[in-house]
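J.: Have a look at this prediction, sequence included:
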Amino acid sequence: MLITKQTCIFLAGHKGMVGSAVHRALRAGGYENIVAISSSELDLRNQSQVQSFFNEYSPEVVIDAAARVGGILANRDYPYQFLMDNMMIQNNLIDASLKSGVEKFIFLGSSCIYPKHAPQPLKEEYLLSGSLEETNEWYALAKIAGVKACEAIRKQYGKEYVSLMPTNLYGPHDNFDLQTSHVLPAMIRKFHEAKVKGEFGEIKVSEPVELWGSGNPLREFLHVDDLASAVVFALENTLPESLYNVGTGKDLSIKDLALMVQRLTAHQGPIHFDPTKPDGTPRKLLDVSRLSNAGWKAEIELEEGIRRTYEWYVENIGRVKEVKL
């Protein structure tokens, strides 16, 4: 499909962390015909509303950045919502795209689609080769269904429907609610608040920070602006496969991550890990060679990315995103 700066692109989920980053990247790339609509105007879980929207706007490309997301605690406490809401959102978008003649669809998921004990680093072909991690299986199951729907359309109809599976994301407009957020934004908030509380004491020592798990699991992190650049890359290029990992290809332990966040936030108190709380998957590192061989690589180093995110968080305290379930 020939993509021009006037191609009509429907960006679903444009107000979220991922969607807003993609929107910025598209604007920076000179794309002039971006359709973005809020959830108050269009409920993506409602099939008839979605189809009516497609009938009215006739998008040529669809980028699906819409999803219900959250960390271990949120996934544990709300399994039905994580499964059903995500399936309804993506199924409605994919089906309406097919029925409306959309030639290019970019589906965004998560590396949690891969089995808990799959070999590391995780290759795209490991999908459905084993059991999922229990703490996020409901979200993962929904995303797997989306990946397979795009693959099926690609095989049956020959359309450019591609799935991008990013590793753990972070960046501006992240969710910083301690009950529903992922590990990195939660750390940023915890260390910052512990530091600020300590500044009001006579001794000026940061309060301790309590973190879930042992600190031993290894995780990979990708700045959301890098994911956005991968989306633009997928938009502007014809990719031969239906599924691509998006990451840095580098990981570190949760303990080392905590020490990095502590240093960047200038927190000076102790860190306490609670090994009675779940760790999640022991290691989750993506093999990013498929997308790398296609011509795309991440550019933002983790320390610089966390520094930027922390600066954004401090500047926006009081209006940062907090997702209540």
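T.: Done, it's in. Numbering: from 1, shown residues only.
J.: CA only for contacts and neighbour counts going forward, please
T.: OK.
J.: could you pull out the helices for the protein?
T.: Using DSSP state H, the helices found in the chain span residues 17-28, 47-57, 72-77, 79-99, 137-157, 183-198, 224-236, 254-265, 289-294, 302-315.
J.: buried set for the fifth one?
T.: Judged by neighbour count using 16 or more other Cα atoms under 10 Å, the buried positions of helix 137-157 are 137-147, 149-151, 153-154.
J.: cool, the fourth one as well?
T.: Across helix 79-99, burial judged by 16+ other Cα under 10 Å covers 81-98.
J.: again, but for the last one
T.: Taking 16+ other Cα under 10 Å as the basis for neighbour counts, the residues of helix 302-315 that come out buried are 302, 305, 306, 307, 309, 310, 313.
J.: Quick one: list the elements packing against the longest strand along the chain.
T.: In terms of residue count, the longest strand belonging to the chain (DSSP state E) is strand 160-166. Contact analysis of strand 160-166 by 3 or more Cα pairs under 8 Å, 6 or more residues apart in numbering; DSSP states H and E lists strand 104-108, helix 137-157, strand 243-246 as its packing neighbours.
J.: need these in CSV with distance to residue 9, can you?
T.: What follows is the helices and strands packed on strand 160-166, written out as CSV (distance: least, Cα to Cα, whole Å):
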stretch, distance to residue 9
strand 104-108, 10
helix 137-157, 18
strand 243-246, 21
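J.: For residue 11, find the nearest of those.
T.: The closest of those to residue 11 is strand 104-108. By Cα to Cα, the value is 9.7 Å.
J.: tilt between that closest one and helix 224-236?
T.: 160 degrees (axes from the mean of the first three to the mean of the last three Cα atoms, to 10 degrees).
J.: Now do strand 104-108 against helix 79-99, angle only.
T.: Going by the same axes, to 10 degrees, strand 104-108 is angled at 170 degrees with respect to helix 79-99.
J.: Return the list of helices and strands in contact with strand 104-108.
T.: Strand 104-108 packs on strand 61-64, helix 137-157, strand 160-166, helix 224-236, going by 3+ Cα pairs under 8 Å, 6+ apart.
J.: also this one, for the comparison:
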Amino acid sequence: MRKQDKIYVAGHRGMVGSAIVRNLRNSGYQNIVTRTSSELDLRNQTAVADFFADEQPNYVFLAAAKVGGIWANNVYRAEFLYDNLLIEANIIHSAYKNKVEKLLFLGSSCIYPKMAPQPLKEDYLLSGYLEATNEPYAIAKIAGIKLCEAYRSQYGCNFISAMPTNLYGPNDNYDLQGSHVLPALIRKFHEAKSNGSAFVEIWGSGSPRREFLHADDLADACVFLMETYNEKLFVNIGTGEDVTIRELAELIKETVGFEGELRWNTDKPDGTPRKLMDVSRLHNLGWQHRTDLKKGISITYQDFLRNQEVYV
């Protein structure tokens, strides 16, 4: 990418999109185009086509998506599939029609089969059954990968895909009904501390293992791939390290300063037993994460404290 190129970041107000915008501006890219959802409904094919025809971006980061945790994924199954299919199809097709030089599609580690071997290698895609609770979202993300591959194959488009692990950081979703585990635990522990509660209830057994990557590290990896990577196969983005949900809870509890008890509600689902990304391809390309989990949680909690009125 050249510094003067016009770059469209879809989903710029979300955790991932806002991190990409910050990284681009810090790297000297200033010609950045954004639209809020009220300004541009990405599910509307005509509106997206008109936007691309008017703006003619050179590069596109496709970070826009309908996202949520286990509860939201399982309850709003039709919305997660429908909305995400429309968003990615409209943007990818308009990028092709308007001769975008390069597009990066962001997926999710949930694309991998529930019982896939660990760590998760890129070639495990479509090798088994998906986790039932987030199957619609996973199918939508798999479709996005395959769209990029198909447009590359048929039209020669330089469209690439990246699959991040579990993310956290500024502009995360702290809604207890729709958020992922790490921000949900930050809010739960903070409110329990503030209210003087004796315990915090956490879904599941605490035994599943998860990998967590700070959003600013993801953004750095995305810009790195946009600048250097031009191949068909998607790339895993992560740390290559994981912890149990119980270990995560203890770490957040310590960071927040909550002194009460942890109560595990084993009537609630655990989800996939383990999701650890094999990031050897990304490491071999020359990129590694910088933010360790303990430091990242501390930074994120301080951001939560500064922005409670917005986040809660």
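T.: Sure, I can see it. It should be emphasised that the depicted structure is a prediction, and the values quoted were computed from it without experimental measurement.
J.: tm score of chain vs chain?
T.: Once superposed, the chains reach a TM-score of 0.98 (TM-score structural alignment, normalised by the length of structure 2), with 312 aligned residues with a Cα RMSD of 0.9 Å.
J.: for the helices and strands packed on strand 160-166 of structure 1, which one sits closest to residue 288 of structure 1?
T.: Closest approach to residue 288 of structure 1 among those is made by strand 243-246 (5.5 Å; Cα to Cα).
J.: on average, how far is that closest one from the matching bit in structure 2?
T.: When structure 2 is overlaid, strand 243-246 of structure 1 sits 0.3 Å from its aligned residues on average, using mean Cα distance after the TM-score superposition for structure 1.
J.: quick one: that strand aligns where in structure 2?
T.: Aligned by TM-score structural alignment, strand 243-246 of structure 1 falls on residues 234-237 of structure 2.
J.: Where does the longest strand of structure 1 end up in structure 2?
T.: The aligned range for strand 160-166 of structure 1 is 158-164, by TM-score structural alignment.
J.: Residues touching the matching stretch, excluding its own?
T.: With contact meaning Cα atoms under 8 Å, 6 or more residues apart in numbering, stretch 158-164 of structure 2 is reached by 101-109, 145, 148-149, 151-152, 213, 218, 222, 229-238.
J.: run the last query once more with 6 Å
T.: With Cα atoms under 6 Å, 6 or more residues apart in numbering as the test, stretch 158-164 of structure 2 has contacts from 102-109, 148, 234-238.
J.: do stretch 293-301 of structure 1 as well
T.: With contact meaning Cα under 6 Å, 6+ apart, stretch 293-301 of structure 1 is reached by 226, 248.
J.: Now with 8 Å, please.
T.: If you take Cα under 8 Å, 6+ apart as the criterion, stretch 293-301 of structure 1 is touched by 222, 223, 226, 227, 230, 233, 239, 247, 248, 291.
J.: could the residues you listed go into TSV alongside neighbour count?
T.: As requested, the contacts of stretch 293-301 of structure 1 are exported to TSV (neighbours: other Cα atoms under 10 Å):
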residue	neighbour count
222	24
223	28
226	25
227	25
230	23
233	16
239	16
247	29
248	24
291	21
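J.: Among the residues you listed, which pair sits farthest apart?
T.: Within the contacts of stretch 293-301 of structure 1, 223 and 239 form the most distant pair, 22.3 Å apart (Cα to Cα).
J.: before we move on, back to that, adding distance to residue 173 of structure 2, write the contacts of stretch 158-164 of structure 2 out as CSV.
T.: As requested, the contacts of stretch 158-164 of structure 2 are exported to CSV (distance: Cα to Cα, whole Å):
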residue, distance to residue 173 of structure 2
102, 29
103, 26
104, 23
105, 21
106, 18
107, 18
108, 16
109, 18
148, 28
234, 26
235, 25
236, 23
237, 21
238, 20
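J.: could you dump the helices of structure 1 to TSV with distance to residue 115 of structure 1?
T.: Output for those, formatted as TSV (distance: least, Cα to Cα, whole Å):
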stretch	distance to residue 115 of structure 1
helix 17-28	24
helix 47-57	31
helix 72-77	16
helix 79-99	17
helix 137-157	9
helix 183-198	20
helix 224-236	22
helix 254-265	20
helix 289-294	19
helix 302-315	25
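J.: These: which one's closest to residue 322 of structure 1?
T.: Proximity to residue 322 of structure 1, assessed across the helices of structure 1 by Cα to Cα, is greatest for helix 183-198 (10.7 Å).
J.: Centre of the chain to that closest one, how far?
T.: 21 Å (Cα atoms, centre = their mean, to the nearest Å).
J.: just the angle between that helix and helix 254-265, please?
T.: Using the same axes, to 10 degrees: helix 183-198 of structure 1 against helix 254-265 is 50 degrees.
J.: Check which residues of helix 183-198 of structure 1 are buried.
T.: When burial is assessed from 16+ other Cα under 10 Å, helix 183-198 of structure 1 yields the following buried residues: 183-196, 198.
J.: Next, the distance between the ends of stretch 107-120 of structure 2.
T.: One end of stretch 107-120 of structure 2 sits 14 Å from the other (Cα to Cα, to the nearest Å).
J.: which part of structure 1 lines up with it?
T.: Stretch 107-120 of structure 2 covers residues 109-122 of structure 1 once aligned (TM-score structural alignment).
J.: quick one: contacts of that stretch?
T.: Residues outside stretch 109-122 of structure 1 that contact it (Cα under 8 Å, 6+ apart): 126-133, 136-137, 140-141, 143-144, 147, 163-168, 245, 281-287.
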